[in-house]
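A.B. asks: no sequence for this one, just the structure:
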């Protein structure tokens, strides 16, 4: 049977072959170290789990309003007020089945065929595919490594035309961990206001920031920018709740209403029990969030110094998230491979270390390593990579 054109246009995940190969090696009994994790390696805090259990015991197992529980929207609203001094009413918030689904719904209600969305590279793998599924056209702007993978106002200005509908800003970033400063956001925001471009601000990693840096939402810089921005966020990364699938969008009430209407015909509502858990995440103690952040920062400071000593590796030290995104172009040359993808495949075969090739993020000279794994395993993986480099250098 013929498939729909919309799915034929999707780019297959470049990590699929590596993942399948890693799983096959594990099944054969090999000790494979996977550094591809996109989720914290901490369990969800106890008070959140207990809140979900109470909700089930109290009978909160039925449908909710499509856009989410009013009590959860109030908790999200309070979070915005406390963290960024932003005011969002319940009518300006829609809760979705994870931040990914919130992004998907946003593009579905926002884009018409041929509308362009500016996506800085490196990018999270689902951005361009979601834009394409909505009939939009991804327009890539390179965040240069010498600028910590961040785009400049002049680059943005050059990419804008009469078809430009939106830009995605992901800060801190997956895969680079880069963080835009307040001044950098102001300058990008001026270009967006000048050309009436909607800003999609993906802030899912906002709680995982290191080195004394702080997170700024572009929406908090001025009332005009707040009105031009849709914030995407959730509890997946901040509270180690990836499997609970709760994310949300906040911004223009007309867009939020359209998203709510579309969700009513797709997901009906986010999982009820997970919503009660998310209320506990925001209204309960935030100590586990800070403990996790400190653990990630400690790992980063240790493994980064070891990583940059590997021959052929250069790496911008990230300020957020839990990824390292080194440039391995020289390492690939030293070992005689043609591409990073080939180098990654050989590393997995020979040393049983699974990395994510940067080609899937629009950056073919890099690889992504997640330190959302034990420091012991990560350091062992680095030792294996060093051995691989030594054994294969020409």
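C.D. replies: It's in. Since the structure is predicted, the reported quantities are computational estimates derived from the model, not experimental observations. Numbers count the residues shown, from 1 in each chain.

A.B. asks: going forward, measure contacts and count neighbours with C-alpha atoms only.
C.D. replies: OK.

A.B. asks: how far away is the spatially most central residue of the chain from residue 51?
C.D. replies: Among the residues of the chain, the one closest to the centroid is residue 174, at 4.6 Å (C-alpha atoms, centre = their mean). For residue 174, the distance to residue 51 equals 30 Å [C-alpha to C-alpha, to the nearest Å].

A.B. asks: where do the helices sit along the stretch 151-300 of the chain?
C.D. replies: Assigned by DSSP state H, counting those that start in this stretch, the helices in the stretch 151-300 of the chain fall at 153-159, 182-195, 223-227, 253-264, 272-283, 287-307.

A.B. asks: same for the fifth one, what does it pack against?
C.D. replies: It refers to helix 272-283. Packing partners of helix 272-283 (3 or more C-alpha pairs under 8 Å, 6 or more residues apart in numbering; DSSP states H and E): helix 46-57, helix 70-84.

A.B. asks: packing partners of the first one?
C.D. replies: It stands for helix 46-57. Under the contact criterion of 3+ C-alpha pairs under 8 Å, 6+ apart, helix 46-57 touches helix 272-283.

A.B. asks: here comes the other one, which I'd like you to weigh against the first:
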């Protein structure tokens, strides 16, 4: 009897972690490795952040926060968006997560019904289509090309929109290509009717 859900066993492996683990094994053997597998900085966490974390521990900030995350942090994010982008956001519109991947998984969990589609660029970060598939959604790929700066083409997206399309996923700056979607193209995509996830 298999105790693991079929959908979990059908997920393709995240090869990047296999490559990272092999690279780390090579380093333990004394081999110099240049890492190109994961998006991890090649420097330690800045001292000011480490100092603040130590201070928080020493002040007893080690307990559960609000379910959306620390109110102080959410208010600071609101202030940043107001000052930087002139966009007013309420703290209750912000959810703090431990990273982008958990945030995307939570978002797709809340958004998708079985069989609904999410448009994703190709190439793309390998985990995002897996999240969609795991939640019984269907990723629909729109190729982006180097000669066009890996930019989404709005007309190519429009061709992929169907009655089952729930969202268009915009990853800008993009992982893995690093491109920034132009404002003109972003506005054109925003005019489409599905949810825009960015």
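C.D. replies: Perfect, I can see it now. Owing to the predicted nature of the structure, the values given are computational and were not obtained by experimental measurement.

A.B. asks: let me see the TM-score of these two.
C.D. replies: After superposition, the two chains reach a TM-score of 0.92 (TM-score structural alignment, normalised by the length of structure 2), with 197 aligned residues with a C-alpha RMSD of 1.6 Å.

A.B. asks: and among the helices of the stretch 151-300 of structure 1, the most buried is which?
C.D. replies: helix 272-283 (a mean of 22; mean count of other C-alpha atoms under 10 Å).

A.B. asks: so where is that one in structure 2?
C.D. replies: Aligned using TM-score structural alignment, helix 272-283 of structure 1 spans no residues in structure 2.

A.B. asks: ok, back up a step: can you redo the helices and strands packed on helix 272-283 of structure 1 as TSV with distance to residue 379 of structure 1?
C.D. replies: Shown next, in TSV, are those (distance: least, C-alpha to C-alpha, whole Å):
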stretch	distance to residue 379 of structure 1
helix 46-57	29
helix 70-84	35
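
A.B. asks: and residue 343 of structure 1, which of the helices of the stretch 151-300 of structure 1 is closest to it?
C.D. replies: helix 287-307 (16.6 Å; C-alpha to C-alpha).

A.B. asks: packing partners for the closest one?
C.D. replies: For helix 287-307 of structure 1, the packing partners by 3+ C-alpha pairs under 8 Å, 6+ apart are helix 375-392.

A.B. asks: where in structure 2 does the helix it packs on fall?
C.D. replies: Going by TM-score structural alignment: helix 375-392 of structure 1 matches no residues.

A.B. asks: mind listing what's buried in that helix?
C.D. replies: 375, 378, 379, 381, 382, 383, 384, 385, 386, 388, 389 (16 or more other C-alpha atoms under 10 Å).

A.B. asks: just the angle for it relative to helix 287-307, thanks.
C.D. replies: 20 degrees (axes from the mean of the first three to the mean of the last three C-alpha atoms, to 10 degrees).

A.B. asks: now do helix 375-392 of structure 1: distance to the chain's middle.
C.D. replies: 26 Å (C-alpha atoms, centre = their mean, to the nearest Å).

A.B. asks: now stretch 143-152 of structure 1
C.D. replies: Worked out by C-alpha atoms, centre = their mean, stretch 143-152 of structure 1 lies 17 Å from the chain centre.

A.B. asks: in structure 2, what residues pair with stretch 293-309 of structure 1?
C.D. replies: By TM-score structural alignment, stretch 293-309 of structure 1 lines up with nothing in structure 2.

A.B. asks: for residue 197 of structure 2, give its distance to residue 191 of structure 2.
C.D. replies: 13 Å.

A.B. asks: I meant to write residue 181 of structure 2 there.
C.D. replies: In terms of C-alpha to C-alpha, residue 181 of structure 2 sits 15 Å off from residue 191 of structure 2.

A.B. asks: returning to what we had before: residue 91 of structure 1: which of the buried residues of helix 375-392 of structure 1 is nearest?
C.D. replies: Closest to residue 91 of structure 1, out of all of these and judged by C-alpha to C-alpha, is residue 375, at 43.2 Å.

A.B. asks: how far away is the residue lying closest to the closest one once chain neighbours are set aside from residue 41 of structure 1?
C.D. replies: Leaving aside its chain neighbours, residue 375 of structure 1 sits nearest to residue 299 (6.1 Å; criterion: C-alpha to C-alpha, 6 or more residues apart in numbering). Plainly put, residue 299 of structure 1 is 12 Å away from residue 41 of structure 1 if you go by C-alpha to C-alpha.

A.B. asks: do the same with residue 125 of structure 1
C.D. replies: On the measure of C-alpha to C-alpha, residue 125 of structure 1 and residue 41 of structure 1 end up 21 Å apart.

A.B. asks: go on, residue 12 of structure 1?
C.D. replies: Taking C-alpha to C-alpha, one finds residue 12 of structure 1 at 27 Å from residue 41 of structure 1.

A.B. asks: and if you look at residue 289 of structure 1?
C.D. replies: Counting by C-alpha to C-alpha - residue 289 of structure 1 and residue 41 of structure 1 are separated by 13 Å.

A.B. asks: many thanks, have a good one.
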